[in-house]
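Undergrad: Could you work out the structure for the sequence below:
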Amino acid sequence: MSENSTTSSNGDPDHRGAGHGGADHRDADGTDTCSFHMAGSLPAGGDHLGGSFGQSPTLEAWYPQRLRVELLHRNGVDADPLGPDFDYAAAFATIDLEELKRDIKTLLTTSVDWWPADYGNYGPQMIRMAWHAAGTYRIADGRGGAGTAMQRFAPIGSWWDNGNTDKSRRLLQPIKHKYGNALSWADLMVLTGNCSLELMGLPTYGFGGGRLDAWEPDDGTWWGPEVWDPHAVTSMDEMVSRDERWHGQNGDADYDLQSPLAASHQALIYVNPEGPYANGDPLGSARDIRITFTRMAMNDEETVALIAGGHAFGKSHGMVPAAKIGPSPELAPIESMGLGWHNPQGAGNGKDTSTNGIEGSWTQDPTRWDNSYLENLFGHEWEQTRSPAGALQWTPVDADAPRTPDAHVPGETHALMMMTSDLALKVDPAYREVCERFLADFDLFTTAFSKAWYKLTHRDMGPKHRYLGPETTISDELLWQDPLPDATGAPLGEADLDTLRQAVRDTGISASDLVVTAYSAASTYRDSDKRGGANGGRIALAPQKDWPVNRRTVPVVEALRGVQADFARGGGHVSLADLVVLAGCVGVEDAARAAGVEVTVPFTPGRVDATQEQTDVEMFEWLRPVADGFRNHVSERFADFAPGVAPEAVFLDRANLMTLTAPEWTVLTGGLRVLGANWDGSSTGVLTDRVGALTTDFFVNLTDTDLVWTKTDDTETTFTGTVQGTGEERWTASRADLLFGSNAQLRSIVDAYAGSDGHERFVRDFVAAWDKVMMLDRYDVKGHRRYGPMAA
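TA: I've put the predicted structure just below:
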């Protein structure tokens, strides 16, 4: 939207993405390489990328339909120089936060020659850096956000919308080196945004540390369907004219973004500030803004607060046409040392800076928190003009309008500037109403922006257990944080657990129903934004209790409420959340015993029950699965959610969000199948005559060489396994089942369990994977270690 918040640009062929992959993970020939989106065309063959080292065709280029199972093993301990025993919470606790903030604020007002500060203050550009780091967050799958400092890596770091954020991070390098590994890049970037706001007069709402840096790029997130080559596209208009992420036309009732996407176009953070497809239409821009900010979990008031608050500071840069700017960091020559977007005009920075192509500032004092942005927007009429770089922008009609100082030349002033996306707040009735309230009450605006900024920069951090430091505002209960009550009653002891286990068995509920209920509660977890999971007992609350995929759990939950009540009458206390998980563990133990193996399933008590009032129904609805291969579920809305995407690709995505390895994914699926844990109780993929016993029958029968699998209809979603020679129909299966026999990597894992010596290993590994899933959301005991026995 702006350089301080949601920048965009006119186009340039050399800095649209991250190397040959681009921002949508495509090779130079346009072949899709993302696991989530399965489209693509097979190349003709040969070393079509030139034959040089590192340029041979990838597996995805040769076999575009191949499921990228290896994505489950990215960003592991082998990539981490700090190792598995590094405790970030303990390291962060050694930092004097006040000293760190003083160091940051000193840097913000110490301009350097190689990248001079606008107005002598780096604050505005650091706000933009932090905003763009956090602004990639999207509510549909929880991906993006500031939590792992992914802005340092491709493709995000080389998106056109992140132009010159590389300079902001390089300016922060001395501070990062001073505090070392006790301060992650992710925390430093967000804290620097806070310090910048404070330095310019905004009282910030708080800061929670605890973000763990990633150590390699994320090439598994699907950022959009567009086919484009960063070496060939010559303008922004050309790039977005081929945009495939929108349904309908702007203004129509069916106008919407394809899920799970949130940004309006490829390589942008939010929307094009010149309007949809740079058309200069403020009302059309307002429609795009509402959709994109809603997809990033912001309501109308928060949206206005963020835009108006962010544009109170700094300026936009558009002195040089995009075609003259050098390549992005990922495409820049090796001697650039990771810096991109070289500007050949004049000094290449300062007054010659060009970032998104729009030039100018919104206010008379761009380094002071005040209400002049809204006063200027509503106090003047605006006409379209062009920046020196040729980008569309707006300037006041009246000649006596206030002027803004030059960012580098003392005494020089310029006309104020607005973007099409700014005018959107004026023409949209709902946004205008919020603006008018903020205009009438500056204190209200100040509080709204401060809280919206806090939400923006902390939305992907998960529960408050993960927040570190003295500015965390832990006492506040914010609905978007999925709050949980404090634990009550005495901790459960072993005698209590034995009593509860027997009480669960006395209900007569099958192991299958116990397992599917506990799994349904825990499997909502997604590591992307640390939401979901069994803690809170929200399997019993709206909206989760009403999801069709959870219909088997409803009578089980009611029966467990009876166990809970009986235990309370005996003087004990157990949360429903704990009881659901414990009951699932009982089901697994009984199923293993039925298969001839005695095993104790680990159980860690301490979960609590949230109330309906503590549950944001609209936001939790985003956790509802459109497909869940673990329970053999594909919803009726799958085709609309993911057109052209195979269900097994979403299955892989779910395993990825649950931080499962390929063996864990395989063993969980095989175990859930023989336990009869399909969402609807069907026999599809169960592949055993001993339902409810934890056997390896799924693997043995899936790989039975006497079977031939044929599709049941042209949808290719259900298959029948018949015996060769006799034609006897033995089993039915889904794509989620046959995947483990058709994918070479997964089949190799299946073979490890299907052999004569695989059963006890299977039970042991299933129990370990089960315990991992049940503990995914237990940050109250997991702490801030990325790896180790308690780290998911």
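Undergrad: C-alpha only now, for contacts and for neighbours.
TA: Will do.
Undergrad: List the buried residues of the helix ranked longest in the chain.
TA: Ranked by number of residues, the top helix in the chain under DSSP state H is helix 576-594. Buried residues in helix 576-594, counted by 16 or more other CA atoms under 10 Å: 576-592, 594.
Undergrad: Could you also give me the structure for this next sequence, so I can compare it with the first?
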Amino acid sequence: MKPLNNPEGLEKCPFMGTRVGGAIGTGPQNDDWWPNRLQVELLHQEQPAANPLSDENYKELFNKIDFQQLKQDIKALLLESKDWWPADYANYGPQMIRMAWHSAGTYRIADGRGGAGQAMQRFAPINSWWDNGNTDKSRRLLWPIKKKYGSALSWADLIVLAGNCGLEIMNFPTFGFGGGRRDAWEPDRSTYWGPEFWNGKPVDQVPASANHKGHPDEMVHNNLRWQGSPKEAYFDLENPLAASHQALIYVNPEGPANNGDPHDSAREIRESFARMAMGDEETVALIAGGHAFGKSHGMVAPDKIGAAPEAAPIHAQGFGWHNPVGSGNGANTMTNGIEGSWTQNPTQWDNTYLENLLGHDWKKVESPAGATQWTPVDPNAPKTPDAHIAGQMNNLMMMTSDIALKVDPEYRKICEKFLNDFDYFTDAFSRAWYKLTHRDMGPKERYLGPEVPADNMIWQDPRPDRKYDLIDESDVATLKQQLLDSGLTVSALVSAAWSAASVYRHSDKRGGANGARIGLEPQNNWEMNRPEELSRVLQTLRDIQSKFNSQQTGNKQVSLADLIVLGGCVAVEKAARDAGVSVTVPFTPGRVDTTLELTDVESFNWLKPVSDGFKNYHNDKVGYRVPPERIFLDRAQLLTLTAPEWTVLVGGLRVLEQNYDYAKHGVFTERPGQLTNDFFQVLTSMDYEWVPQDQREMLFNINERNGGATRYTATRCDLIFGSNAQLRNIAEVYAADDAQERFVHDFVAAWNKVMMLDRYDVKDE
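TA: From the prediction side, this is the model:
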């Protein structure tokens, strides 16, 4: 007789309730029991212990590769069809273009996450999104190349380079290639891709209640979701997510919610690609250029296709989407359900995609898999060769997302411009592809290899080359004294330096103090940067800079960027000294000043935080339903901080009065401006009780238990360090009676880390 709590009669694994001998499942986890728990452990991903190559210097290894031989090896492989996964048209080029596109295409401008930088396409959830169907085969086809070059060539670089080689063997002139991407060695657990209801299935098979509904016409940047909807379900995922719904890279090729409406598809495309940092011309170039090659696959009904890689049986060995029909590949291939090619020459770079799109009328039909697609109305329209059956000719195909480029007035103008000037179109696609595949790599200092273009792209946040000698220790000492004598307060100097450096985000390596963009639009006017005070600080620093530089007889100069950081270092040293601890804050000169002409103001404005717990800033107008402390954790993760570094920085910044609006929330000290551990001593003291000011529980009073007088006030971003178990244990370290010196030294180390995050000119990352 089967026990009632185990009706299948399966054995139970002693770990985590996993069943053995049948369907795999797990019992409730920590996050199931405690869904509001702040997952501080997300700060400790990418540990060296997970990386089998942590002892290697990737830059040195990559630079030793015979790059031209590497490309020859890739190109030769792309023209050798394998029986286990036959190449369409005997050419794997289009397949590799799709893989590279989908690897890079997860990038989103709002938080810089996604992109090709770590080859996250190898891990869940991305490796099992239905839109990435059969990219597992593409990577496995490349294994001989990866095997040959080993640790000298990351998967992340290989995936993008294979896409470039695929374009080149079909006579497309690529703009360039920069290596230097480092592989991840574990899934990314910190990036929110949307509700994970996919289970390897298209979202149209998911209950409607699981999606965020709304219409693009009603969207305002930084709102949580679309507001209102004159039609059914267009943009399903909330901002800042870039795809139109979960498990997609960009948009549904059949139109929003499979509705087959090109006008709706155009609106969806525009918003999705804008969230990917692409303008209209770049969007058309990418779609028209990418669809000049290869074909789409839809020969088998989706309900016949097996589970995605993460849910596939162990004997599949990492392969997913098993197709039981016929050979399961070649002429029977199933990927997105749409079947056919866009052009008469699917392995040749030409302009026939646009000629076909604009030169024919199109009607809706169904693919063999039942998906909506389009075919020419004219039965005498040109045909396209079958990818696997010699001599067979098929009708041309367009997707709803293709027809969108024809019916949208602005997109159509661009299509016509490209059609009438093929060279211009070629250049536009070349540049857009380069941007797509390199957008998340950060400054050009990180690019490796002989094909890095000399051009500086505005999306790379370029900075001028330094053409002067660096200041030395004697100069630093002189400048420190001038800063101390300037009349600027500790709080003001710290604020300027922290505001400059802490906008950095490791996701796409943008932001940071280098370049002194804190003195330019738009960053100098962000409300969380105390713009009026910042203006006074910058003017004083410019006066010091001008005086110092004018007194130099040689080629030695100090940049404003260096002076901003040095001012913060001086202020921290003074604050520590006033608290009884003598310490020298590290300072590495070499930053340069960029210009407004080298700043893409609209793009850079996306780096403005909607919430920044370091400054107790939270923009309620945005309408985020996520608690501020969760966004704070996200900010810490983007700065690559560990939990101790995050904790010690907050404790120090609070007593140094860094709240954006000069409020006293979290300033748990009677000695503001001194680098004391008072924040932690008050936070952990049982002499106080913590009382919400209202039902929203965003602000709190810190009341004396004896008498009830309010001594301090706090935000959620203050109290989380006493509430969360992991953070509280760290806070207690710094609250101890013997912890003052440890606190100061740990604060200085974390401070220096943040100041140096963008210094790719002197560090190897």
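Undergrad: In the second structure, which residues correspond to the longest helix of the first structure?
TA: Counting by TM-score structural alignment, helix 576-594 of the first structure falls onto residues 560-578 of the second structure.
Undergrad: Residues touching the matching stretch, excluding its own?
TA: 480, 483-484, 489-491, 493-498, 500, 513-516, 538, 541-542, 545, 582-587, 589-593, 656, 673-676, 744, 748, 755 (CA atoms under 8 Å, 6 or more residues apart in numbering).
Undergrad: now stretch 618-637 of the second structure
TA: Taking CA under 8 Å, 6+ apart as the rule, stretch 618-637 of the second structure contacts 38, 40, 42-43, 190, 222-224, 610-614, 642, 646, 716-717, 720.
Undergrad: Just the buried residues out of these, in PyMOL syntax.
TA: Here is the PyMOL selection string for the buried members of these, based on 16+ other CA under 10 Å:
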select buried, resi 38+40+42+43+190+222+224+610+611+612+613+614+642+646+716+717+720
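Undergrad: quick one: the alignment partner in the first structure of Gln72 of the second structure from Thr109 of the first structure, how far?
TA: When the first structure is aligned by TM-score structural alignment, Gln72 of the second structure is paired with Arg102. Distance, Arg102 of the first structure to Thr109 of the first structure, using CA to CA, to the nearest Å: 11 Å.
Undergrad: more neighbours, the two?
TA: Regarding Arg102 of the first structure and Thr109, a neighbour count based on other CA atoms under 10 Å identifies Thr109 as having more, with 16 against 12.
Undergrad: tell me the strands in the second structure, going along the chain?
TA: 11-12, 19-20, 295-296, 340-341, 362-366, 372-376, 383-385, 393-395, 611-612, 617-618, 688-692, 699-704, 710-715 (DSSP state E).
Undergrad: got a list of what the most centrally placed residue in the first structure touches?
TA: Closest residue to the average C-alpha location of the first structure: Arg143 at 0.8 Å, with CA atoms, centre = their mean. Arg143 of the first structure makes contact with 136-137, 221, 528-529 under the criterion CA under 8 Å, 6+ apart.
Undergrad: Could you do Tyr89 of the second structure as well?
TA: Contacts of Tyr89 of the second structure (CA under 8 Å, 6+ apart): 346-347, 386-388.
Undergrad: Neighbour-wise, give me the winner out of those residues.
TA: Result: Pro346 is most packed of those (other CA under 10 Å), 25 neighbours.
Undergrad: which one of the strands of the second structure is the most hemmed in?
TA: Mean neighbour count, computed with mean count of other CA atoms under 10 Å, is highest for strand 340-341 among these, reaching a mean of 26.
Undergrad: In the first structure, which residue range corresponds to that strand?
TA: Using TM-score structural alignment, strand 340-341 of the second structure pairs with 360-361 in the first structure.
Undergrad: mean per-residue distance, that stretch to the second structure?
TA: Compared with the second structure after the fit, stretch 360-361 of the first structure shows a mean deviation of 0.3 Å (mean CA distance after the TM-score superposition for the first structure).
Undergrad: Which residue ranges of the stretch 551-700 of the second structure form helices?
TA: For the stretch 551-700 of the second structure, the helices defined by DSSP state H, counting those that start in this stretch occupy 560-578, 601-604, 628-638, 643-655, 678-684.
Undergrad: give me the stretch of the first structure that the second one matches.
TA: Correspondence between helix 601-604 of the second structure and the first structure is established over residues 617-620, with TM-score structural alignment as the criterion.
Undergrad: Tell me the buried residues in the matching stretch?
TA: Buried, per 16+ other CA under 10 Å, within stretch 617-620 of the first structure: 619-620.
Undergrad: swap in stretch 181-189 of the second structure?
TA: Counting neighbours by 16+ other CA under 10 Å, stretch 181-189 of the second structure gives 181-185, 187-188 as buried.
Undergrad: how about that stretch, aligned to which bit of the first structure?
TA: Counting by TM-score structural alignment, stretch 181-189 of the second structure sits on residues 211-219 of the first structure.
Undergrad: ends of that stretch, how far apart?
TA: Termini of stretch 211-219 of the first structure sit 20 Å apart (CA to CA).
Undergrad: Flag every buried residue along stretch 298-307 of the second structure.
TA: 298-302, 305-307.
Undergrad: That one maps to which residues in the first structure?
TA: Going by TM-score structural alignment, stretch 298-307 of the second structure sits over residues 318-327 in the first structure.
Undergrad: Residue in the first structure paired with Lys146 of the second structure?
TA: So, by TM-score structural alignment, Lys146 of the second structure is matched to Lys176.
Undergrad: Who are the contact partners of its match?
TA: Counted by CA under 8 Å, 6+ apart, Lys176 of the first structure has contacts 183-185, 188.
Undergrad: again with Ser450 of the first structure
TA: 202-205.
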